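Visitor: Here is my input; please provide its structure:
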Amino acid sequence: MSVLMMLSVILFALMLAIGGVKGIGAFVSLWISFAIMVVMTILISFQFNAFWVLLIGGASLLTVTVLSASADERTTIIALIASLIVMLILLAVILPTEHIAIAQGFAEENSEELEGLSLAININFGTLGIVAALLATLGAIAEASVAIATGIGELLNSKPSLQDNELIGVGQLLGKQIIGTAVNTVLFGFLADFLSLAVLFSKLKYTFSEILNAKLFTSSMLSLLYALLGVIITLPITIIIFLLYQKHQKVDANRGKL
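Guide: I've put the predicted structure just below:
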């Protein structure tokens, strides 16, 4: 049994013991997301339009992630819509930023690893950089949107008489706490990935200005900023969609009484 298979069995056993049926669903969604990523990679390598692959694949990943939370219908719909909107906003931010930063592709530090290999893959590295940057943010976006929508939904269930302005205030307070946790998760993940890069820069005796201009550092920092931006803007967008959804439900209920 390989190490990957052994770890997968341990993960499945723990998720089953702790999460029960929901744990099994989360485990299955993990492999479905992995399969979607593999299909996206294959399609891009076969010269399919990378942006269409990114939009369809990203939407599929968000759908699988949100559905795996096993929340109620209202929470699932709101979280999914909010996640998709945030994904499109981030894509609009990433497109010009990646072109300006010119941080895509391999850096000088990768030259030894790439020696003897051909880079003539006939795929634009700028496009690959955009795809990678957006995909790196989707997990944090889906997690934040589900947590915020679930928290607001539970609050509204316990106090259905809350007015919109009260709901916005409480939702902002709740969302700030959730965002704080999500931001720390993203930040710690970045620091863990950056540790080996920091050791490399130290061994090569890079100056501060050289580190700031290093392609590896720039791409890593941009990925962190994209994820943080996505988590932050998820809060107001989720609250707005929640209010619109509630308003739509009230209008439908009033029509049903007529």
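
Visitor: all contacts plus neighbour counts: C-alpha atoms, from now on.
Guide: Fine.

Visitor: Going along the chain, name the helices of the stretch 1-150 of the chain.
Guide: With helices called from DSSP state H, counting those that start in this stretch, the stretch 1-150 of the chain shows them at 3-19, 21-45, 50-67, 73-101, 111-114, 125-158.

Visitor: which of the residues in the shortest one are buried?
Guide: Think helix 111-114. By neighbour count on 16 or more other C-alpha atoms under 10 Å, the buried set for helix 111-114 is empty.

Visitor: Second input sequence below; structure requested for side-by-side comparison:
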Amino acid sequence: MNVISLLVIIFIFISIIIFKNNSFYFISGLFLNIVIFIGYLIAISLHISVYLVTFVSFLLMTIVILYWINGRNAKTKLAFICVIFFLVTFTIVSLPLITALKTQGFSSEELIELANFDLNVDIPFSELNVSIILISFSGAVIDGSMAICSSTYEIYTKNPELTFKELFNSSFNVVIEVLNSTIYTLLFAFIASNFALVIYLQDLNYSFLELINSKIFVGELLVSILTGCAGILILPLSCLLGSWILKKRFHTLY
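Guide: Below is the predicted model:
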């Protein structure tokens, strides 16, 4: 038994203790997402459209996390609508920026390590770069939307007489509280994920100007910034869209 197998067993054991009867859906949902990711890699290697594979994978992961793990109910339906609306809107808005920065492909620092490999990869790296960014923020977007939609739904069911503005303001108070912790979580995640990279570039005696203009650093920074923006923007969007649906289209959730 290797270390990974032991950690998986410990993870499953802890999940069963904490989640009890719901542990089956939690653990099976995790492995379903792993299967989806493997299918995502296989589909791209078969030269299927990267954008199509990405959106289908994102959709499947959203269905697994919301409907399989959390159950099919009004709250998960509300979160699903918010996530899909955000995915389409954010992709349309951010796509020109990602394309303009041209951070796709390998950097000069990576080419040194890949010198012995064939670099003629028949995959459009510009599309793959967009795909990586969308997949990277999928978890944060789904979790954030579920948290806000659940709180908005509970506020509405306890106080159905609230107007749209009152419901939005009450829900937005929750957004502010969640946002405070989310910002620090994203900051520490960025520092942890890029700490080794900064040390590596420092060993190459890069100046600050060379550092902020290096392709490898800008690429990682772009992913982190867009992931952070997605994780933050989904909160007020879920608050606004969730409040509107609950007041105007509540019957459609059942």
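
Visitor: List the TM-score for the superposed pair.
Guide: The TM-score (TM-score structural alignment, normalised by the length of the second structure) is 0.92; 253 aligned residues with a C-alpha RMSD of 2.0 Å.

Visitor: Tell me which of the helices of the stretch 1-150 of the first structure lies nearest to residue 208 of the first structure.
Guide: helix 73-101 (17.9 Å; C-alpha to C-alpha).

Visitor: helices or strands up against the closest one?
Guide: helix 50-67, helix 125-158, helix 215-257 (3 or more C-alpha pairs under 8 Å, 6 or more residues apart in numbering; DSSP states H and E).

Visitor: give me that answer again for 6 Å
Guide: helix 125-158 (3 or more C-alpha pairs under 6 Å, 6 or more residues apart in numbering; DSSP states H and E).

Visitor: Tell me the helices and strands packed up against the helix it packs on.
Guide: Judged by 3+ C-alpha pairs under 6 Å, 6+ apart, helix 125-158 of the first structure is in contact with helix 73-101, helix 215-257.

Visitor: go again using 10 Å as the cut-off
Guide: When contacts are defined as 3 or more C-alpha pairs under 10 Å, 6 or more residues apart in numbering; DSSP states H and E, helix 125-158 of the first structure sits against helix 21-45, helix 50-67, helix 73-101, helix 164-203, helix 215-257.

Visitor: Can you convert those helices into CSV and add a column each for mean neighbour count and distance to residue 120 of the first structure?
Guide: Output for these, formatted as CSV (neighbours: other C-alpha atoms under 10 Å; distance: least, C-alpha to C-alpha, whole Å):
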stretch, mean neighbour count, distance to residue 120 of the first structure
helix 21-45, 16, 12
helix 50-67, 19, 17
helix 73-101, 19, 20
helix 164-203, 15, 26
helix 215-257, 17, 20
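
Visitor: In JSON lines, list the helices of the stretch 1-150 of the first structure along with distance to residue 202 of the first structure.
Guide: Converted to JSON lines, these look like this (distance: least, C-alpha to C-alpha, whole Å):
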{"stretch": "helix 3-19", "distance to residue 202 of the first structure": "32"}
{"stretch": "helix 21-45", "distance to residue 202 of the first structure": "33"}
{"stretch": "helix 50-67", "distance to residue 202 of the first structure": "36"}
{"stretch": "helix 73-101", "distance to residue 202 of the first structure": "23"}
{"stretch": "helix 111-114", "distance to residue 202 of the first structure": "18"}
{"stretch": "helix 125-158", "distance to residue 202 of the first structure": "26"}
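
Visitor: Next, find the distance separating the residue nearest to the spatial centre of the first structure from residue 229 of the first structure.
Guide: The geometric centre of the first structure, computed from its C-alpha atoms, lies nearest to residue 138 (C-alpha atoms, centre = their mean), at 1.8 Å. Per C-alpha to C-alpha, to the nearest Å, residue 138 of the first structure is found 12 Å from residue 229 of the first structure.

Visitor: Please apply the same query to residue 128 of the first structure.
Guide: Note on residue 128 of the first structure: its distance to residue 229 of the first structure, by C-alpha to C-alpha, is 20 Å.

Visitor: Then residue 62 of the first structure?
Guide: 17 Å.

Visitor: and what of residue 209 of the first structure?
Guide: 25 Å.

Visitor: Ok, residue 248 of the first structure next?
Guide: In terms of C-alpha to C-alpha, residue 248 of the first structure sits 29 Å off from residue 229 of the first structure.

Visitor: Cheers, nothing more for now.
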